[in-house]
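Kindly return the folded structure for what I paste below:
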Amino acid sequence: MGQPLNILTIGIVGCGNIIAQYLSTLPSLDTLRLVAVADLDVARAQAVAADLPGVRALSVAELMDDDEVQLVLNLTIPAAHAQVALAAIAAGKHVYGEKPLAATAEEAATVLAAAAAAGVTVGCAPDTVLGTGTQTARRAIDDGLIGRPISATATMMCPGHERWHPNPDFYYVPGGGPLLDMGPYYVSSLVTLLGPVKSVIGAASHTRDERTIGSGPRAGEVIPVSTDTHVSGVLIHESGALSTVIMSFDAVATQAANIEIHGETGSLIVPDPNRFDGEVQLRRLGDSEWETLPVSAGYVDGSRGIGLHDLASTAPGAEPRAGGALAYHALEVMESVLKSAHTGQLVAIASTCERPAAVPLIRLAGAEILAGSA
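Predicted coordinates for the structure are as follows:
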C-alpha cells in the first residue's frame, strides 16, 4: 500500500441493511474518510448521501473511476462480491468487503491474484475478531492459561434470518446457508485462536424446501430453499487441535456457549464472535468455578469498520489482520466442509494462512495503545 496513509478515502458500493453499522463507525475513525456511495438502486445511494455532508452519490462505474476513492468498501450481496472487488482492483483501488470474500473459493482466488498483480490490498470482514472478546481469549491462550489447546466447539443455532430480513432470498441459495453466512465469524475466530486448518469432515441437511418472509413489504411471501440449512463439521487444525462446528437455520435456540476452547490445563468460554466484546471465562484444572478474565487485548468499543482502520494502519507490505489471506482460508474451509458433507470423505485444505497478529489493548479514540505491544 506504499507509505502508511494518514487518511484512507473510502467509497462504498452497496447501500443495503449492513451499511448503517459501518456508517455509525466510520466518522469516529481518524484514519478513514467516506467520500462516495453507490448502489444499483440510485435512489437508495442518494438517500444515504443526503444524510452525509460531503459524501457524493455516484453510479458504481463512476465510483470506480473516481480518483478520490482509494479503497472500495464492498457491501453488496455475496454473489456480487468478486465482480465488484475485481472492478475495484482493475481501477487500482484497495478493497475491503463484507464476508464471505466471494461466493466461491475459486472466485476468491481470482480476487487475491488480481490484487497481488495490481499491488493493492484486500481486507475482508468479519472484523469482530479484532474486538476485546476474541482478542482477550487469544491473549489467554498465548499466555498459557489453558496449556496446550486440544479442542474447540463452535455453535450457532437459530430458526433462520427470514424472520427479520426483508429480502432474505440470498440466505437460501448456494453461496448462502448458515455456514457461509454465519460461519465466517466462527471459522475466522477459530483460526485466530488456534491457527490454520489442514483438513475437514462435514455433514449437512436441510429441513424445509420453503421459507416465509416475516417482515418488510414482502412479509408473507414464500421463497424456495436450495441450500443446506444445518451443517456440522470437524476442523483439524495444523496444530493438531480439533474444532467441532455446528451452524443451523433449522433449530429454535441453544444454551451452548458460542465458542469453547479446551486445553490440557484449562477451558475458555469465548463470547459470541458476531460481537466485538463480551466476557471471557476461564476454568483452570482443579478449580470448581469459572472466573471472568479482565479485558486484556483488542480494540475497545469496537464496531463494524475497525477492520478498515486496522488495514489503514498496517505497515507497508504486511497482511492486515482482517485480510484476504484469512478470508480466503476461512472460505475454503467452509466450502470444504460442504464438499465433505456431500461426498462423505475427509477433504484436505489446500490453502493456509498466518495466524493473524494479536491485537494489543487499543482504545479507538486516537488509536491509543493501553496495554500489550503492537
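
For the rest of this, base every contact and every neighbour count on C-alpha atoms.
Will do.

what about the longest helix in the chain?
As assigned by DSSP state H, the longest helix anywhere in the chain is helix 324-343.

gap between that helix and the chain center?
14 Å (CA atoms, centre = their mean, to the nearest Å).

And the next helix or strand past that helix?
Under the assignment DSSP states H and E, the closest C-terminal helix or strand after helix 324-343 is strand 347-348.

Which elements pack onto the helix or strand that comes right after that following strand?
Next helix or strand after strand 347-348 toward the C-terminus (DSSP H and E): strand 361-363. If contacts are counted by 3 or more CA pairs under 8 Å, 6 or more residues apart in numbering; DSSP states H and E, strand 361-363 sits against strand 298-300, strand 368-371.

Next, the structure of the following sequence, for comparison with the previous one:
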Amino acid sequence: MSGGPVGVAVVGAGVISGQYLRHLGAFPDVRVLGVADLEPARAAEVAEEHGVPVSGTVETVLAIPEVEIVVNLTIPAAHASVALRALRAGKHVYGEKPLALDLGEAAQVLAEADRLGLRVGNAPDTFLGAGIQSTIHAVRSGLIGVPVAVTAATQGLGPESWHPSPEFLYQRGAGPLFDLGPYYLTTLVALLGPAARVAAGARRARPERVVGSGPKAGTVFPVEVPTHVNALIDFPGTAMAATTFSFDSPVNRRMIEVIGTEGALSLPDPNTFEGPLLARGPRDFDWRELPLAGTTAGRGIGVLDLARSLRAGTPHRASGALALHVLELMTTIEESAERGEFRPVASTCPIPEPLPPDWNPHESTLT
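The predicted model follows:
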C-alpha cells in the first residue's frame, strides 16, 4: 500500500460511529471500506447509511486486503482484545479512549504493535482541533511567557439525568476521571509534556444513583467508582496543574486556565475542536479573544493524521505512547487517592508536534 488513500474499517457500530463515519467519509485521504459489529444487522444498517461497501463481523472486515487501519470503537472492556486481533491480522489500529482497561493490557497492545512493525493511535483527537492547537502555538510563541500554573475542571451532576443507560459510566474504567479525564489530561500533556508525579483525593458522594430518563427511568443502580476527584499534577520543568473531575457538582464547568510569567490563557472546552481561546496580559482588565488557526472537522482527524503519517513515514500525533501515558496518569491519580500520598508516574511519551496551521483534512496530500 505505497500510495493513494488509506483503507479504513470501523469495528463497533454504536452511537459514536456515526460521527467517525461522517467525518472520515469526507476526507479524501482515507476510504472507509467496512463496518463490523457484534450485531451484523446493525453493522449493515450503519454501513448503508454512510455508503460503506462491506459490513459484517470483525473477521469480515479484517479479511479486506485494502484495509490498513482498523478504527476500534468497541466498549472499553473490548479495546485491548480487538486491537490485538487487528494487529495480528496485519492492520494498524486507532482506538477510542481508553487504550485499555489497565496498564498491563495497554502495554501488551503496544508491545505487539512494535513486534509486528505496526502503529497504534488512540483518542481523544480533540487536542488536534483548532482550539487546542492554537493554544499550543500561542504558548510556544511566548505569548504568556513560561507556564507556571494550570487550573482545570470538568464538573456537573453526572450523566444519569439524561443518559438512558448510564450504569457503565459508574463502573470500573469510567467515572468522571476515566470518562472525561482523557480530554483534559491529553491536552495538558500535549501542551506541557509528560507528567512526573501526582497527589490526589477522591470521594464517592452516594453509593447508588437513579436513571433519570428513558425506559429505565427510576431504576436504582450501584456506583462503583469515585465521583469526585481532585488531583495535583507535576509537569517537571514547567507548570503544576490543579485538576477537578466531578459528577457531584451542581455547577457545570468545563475549563482550563494556564497562567504564565507574562499572562494567562483561558482554553476552550478540550472535549471540542473549536474555541473560544482567550488571553489576558498583566495590564489587561479583561480577556481578549484570539484568532484560531486549524481544523474544526471533528472526531476522526486523529485517524486521518495517522493515515497521512503512514504514507509520509513520519510520527503520528495521537499516538499509543501518548494514550499509555494518559492511562497511567489516570491510574496513578486513582492510586494516589487511595494511598493518600504523592505517587510517581513512570512512563513518558514524546510531545506531539503541533499541526501546521494550514493543515486541511479536506484537501488531499496523497498521490
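
Fetch the TM-score of the aligned pair.
TM-score of the superposed chains, computed with TM-score structural alignment, normalised by the length of structure 2, equals 0.94; 363 aligned residues with a CA RMSD of 1.7 Å.

Kindly reformat the helices and strands packed on strand 361-363 of structure 1 as TSV containing distance to residue 362 of structure 1.
Formatted as TSV, those follow (distance: least, CA to CA, whole Å):
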stretch	distance to residue 362 of structure 1
strand 298-300	5
strand 368-371	4
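
and residue 227 of structure 1, which of those is closest to it?
Comparison of those against residue 227 of structure 1 by CA to CA identifies strand 298-300 as nearest, at 35.2 Å.

For residue 183 of structure 1, list the residues it contacts.
Neighbour list for residue 183 of structure 1: 247, 334 [criterion: CA atoms under 8 Å, 6 or more residues apart in numbering].

That one matches what in structure 2?
Superposed on structure 2 with TM-score structural alignment, residue 183 of structure 1 falls opposite residue 181.

helix, strand or coil for that match?
Here residue 181 of structure 2 takes the helix state, with states given by DSSP: H, G, I helix; E, B strand; the rest coil.

so how far is residue 152 of structure 2 from it?
In this view, residue 181 of structure 2 and residue 152 of structure 2 are 10 Å apart by CA to CA, to the nearest Å.

Helix, strand, or coil at the equivalent of residue 45 of structure 1 over in structure 2?
Using TM-score structural alignment as the criterion, the counterpart of residue 45 of structure 1 in structure 2 is residue 43. Following three-state DSSP, residue 43 of structure 2 is assigned to helix.

Residue 43 of structure 2 contacts residue 13, doesn't it?
Yes. Between residue 43 of structure 2 and residue 13 a contact is recorded at 5.7 Å, counting by CA atoms under 8 Å.

which residue is nearest the middle of structure 1?
In structure 1, the residue lying closest to the centroid (CA atoms, centre = their mean) is residue 126, at 1.9 Å.

now for it: what does it line up with in structure 2?
That one, residue 126 of structure 1, aligns with residue 124 by TM-score structural alignment.

Its match: which element?
Counting by DSSP H and E, no helix or strand carries residue 124 of structure 2.

who touches it in this structure?
Counting by CA under 8 Å, 6+ apart, residue 124 of structure 2 has contacts 96, 97, 182, 183, 186, 302, 318.

Relative to residue 135 of structure 1, how far out is the counterpart of residue 95 of structure 2 in structure 1?
By TM-score structural alignment, residue 95 of structure 2 lines up with residue 97 in structure 1. Residue 97 of structure 1 sits at a distance of 22 Å from residue 135 of structure 1 (criterion: CA to CA).

do residue 14 of structure 1 as well
Residue 14 of structure 1 is 29 Å from residue 135 of structure 1, by CA to CA.

contacts for stretch 17-28 of structure 2?
5, 10, 30-32, 46, 50, 73, 297-301, 304, 361-364.

residue range for that stretch in structure 1?
Mapping stretch 17-28 of structure 2 onto structure 1 (TM-score structural alignment) gives residues 19-30.

residues near residue 13 of structure 1, how many?
Using other CA atoms under 10 Å, residue 13 of structure 1 is surrounded by 26 other residues.

Repeat that for residue 313 of structure 2.
That count, for residue 313 of structure 2 with other CA under 10 Å as the rule, works out to 9.

Could I get the contacting residues of it?
Contacts of residue 313 of structure 2 by CA under 8 Å, 6+ apart: none found.

Tell me the spacing between it and residue 120 of structure 2.
As judged by CA to CA, residue 313 of structure 2 and residue 120 of structure 2 stand 14 Å apart.

swap in residue 171 of structure 2?
Counting by CA to CA, the gap from residue 171 of structure 2 to residue 120 of structure 2 is 26 Å.

For those two, indicate the residue with more neighbours.
Neighbours were tallied for residue 171 of structure 2 and for residue 120 using other CA under 10 Å; the higher tally belongs to residue 120 (26 against 14).

which residues touch that one?
By CA under 8 Å, 6+ apart, residue 120 of structure 2 lies in contact with 92, 93, 94, 95, 110, 113, 319, 320.

So which of the residues you listed sit within strands?
92, 93, 94, 95 (DSSP state E).
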